[in-house]
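Colleague: Got a predicted model here, sequence first, then my questions.
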Amino acid sequence: MALAYDDTNIFARILRGEIPCDKVAENDHALAFRDIRPQAPVHVLVIPKGAYVSFDDFAANASNAEILGFTRLCAQVCMSEGVDLAGGNQGFRAVANTGHHGVQEVPHYHLHIMGGRVMGPMLSRQG
């Protein structure tokens, strides 16, 4: 069962201009801005402008133009933030938390791009 999109979520409000953000980049299909609680020296969120709840919702339902625009903006952010491998940099982590088990805090698809330091293991071992 798909979760209905809630247009009162904070990212929808940012997209409508109701809440400011520290914008990094934007195109017709996506917006990138700095996380307000950064977990790394580089911590940028990339969100589609369409009403998608999660990665799987976006991947299944977004148009080809939306997917391409989102993906290209992610690449642009990596380059401008100096974490892209093509630029000779050291890399980054891209994370999309999804649903309750993924600890998704905002019900609007968003990709965290984090870098500027070694990120450590992705998961800790739990018995």
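Modeller: Ah, there it is. Since this is a predicted model, take the numbers as computed values, not measurements.
Colleague: Going by C-alpha atoms from here, please, whenever you check contacts or count neighbours.
Modeller: Will do.
Colleague: State the number of residues packed around A32.
Modeller: Using other CA atoms under 10 Å, A32 has 26 neighbouring residues.
Colleague: in the helix or strand where it lies, what counts as buried?
Modeller: Taking DSSP states H and E as the definition, A32 sits inside strand 30-34. Of the residues in strand 30-34, 30-34 count as buried by neighbour count, 16 or more other CA atoms under 10 Å.
Colleague: Look up how far F92 lies from R117.
Modeller: Relative to F92, R117 is positioned 8 Å away (CA to CA, to the nearest Å).
Colleague: So these two - more neighbours on which side?
Modeller: F92 (22 against 13).
Colleague: then this one, side by side with the first:
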Amino acid sequence: MSYDSSNIFARILRGEIPAHRVYEDETALVMMDIFPQSRGHTLVIPKAPSRNLLDADPAALSAVMPLVQRIANALKAATGADGIRLAQFNEAPAGQTVFHLHFHLIPVYEGMALAPHAGGKADDAELAELAKAIAAAL
């Protein structure tokens, strides 16, 4: 399958749809997941167009992975999480719902179960507050 530039993340990258932005540089956009699995669930979205890991340019991957690590550390500091889960889905049978490469950074809290992937929508005010806290921890 080929890349579809009308996917929601491509539209967010072009500024057509609002998002709770945490950070942005030439390689990627970092934003809050509006359907979080836990408090602070964050997405790192490479700007280079690719459907997922399977068709991504290796140079784009190597450019974005240090940012994934940097955001994970800031996320852990800002939320007080006990750990961070990194998830990335490739094609619908594997759980991918938006067909633009992206990395989920999901805070894990001891004794708290994660919500289902793409479960309930989070409160916008809470997402805005979390985005600011994570950005400040960078």
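Modeller: Great, that's in hand. Model, not experiment: these values are computed from the prediction.
Colleague: Could I get the TM-score for this pair?
Modeller: Scored by TM-score structural alignment, normalised by the length of the first structure, the superposition of the two chains gives a TM-score of 0.78; 112 aligned residues with a CA RMSD of 2.3 Å.
Colleague: follow-up on the earlier one: now, which of the buried residues of strand 30-34 of the first structure sits nearest P48 of the first structure?
Modeller: Using CA to CA, A30 comes nearest to P48 of the first structure of the buried residues of strand 30-34 of the first structure, at 4.2 Å.
Colleague: Residue in the second structure paired with the closest one?
Modeller: Aligning on TM-score structural alignment places A30 of the first structure opposite A28 in the second structure.
Colleague: One more: V103 of the first structure?
Modeller: That one, V103 of the first structure, aligns with G95 by TM-score structural alignment.
Colleague: which residues of the first structure fall in helices?
Modeller: Per DSSP state H, the first structure carries helices over the ranges 10-15, 55-61, 64-80.
Colleague: Any chance of those helices in TSV with distance to A25 of the first structure and mean neighbour count as columns?
Modeller: Converted to TSV, the helices of the first structure look like this (distance: least, CA to CA, whole Å; neighbours: other CA atoms under 10 Å):
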stretch	distance to A25 of the first structure	mean neighbour count
helix 10-15	13	17
helix 55-61	20	14
helix 64-80	7	17
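Colleague: and Y5 of the first structure, how many neighbours?
Modeller: Around Y5 of the first structure there are 14 other residues, counting by other CA under 10 Å.
Colleague: tell me the contacts of it?
Modeller: 51-53, 107-108 (CA atoms under 8 Å, 6 or more residues apart in numbering).
Colleague: dump the residue contacts of the residue most central in space within the second structure.
Modeller: Centroid-nearest residue in the second structure, with CA atoms, centre = their mean: L43, separated by 0.7 Å. Shown in contact with L43 of the second structure (CA under 8 Å, 6+ apart): 30-33, 102-105.
Colleague: M114 of the first structure now?
Modeller: With CA under 8 Å, 6+ apart, M114 of the first structure has these contacts: 39-44, 92-94.
Colleague: before we move on, the earlier item: any idea which of the buried residues of strand 30-34 of the first structure is the one closest to A62 of the first structure?
Modeller: For these, the nearest to A62 of the first structure is A30 (11.8 Å; CA to CA).
Colleague: residues touching that closest one, list them.
Modeller: 46-49, 66, 69-70, 73.
Colleague: Equivalent analysis for R21 of the second structure, please.
Modeller: Counted by CA under 8 Å, 6+ apart, R21 of the second structure has contacts 29-32, 131.
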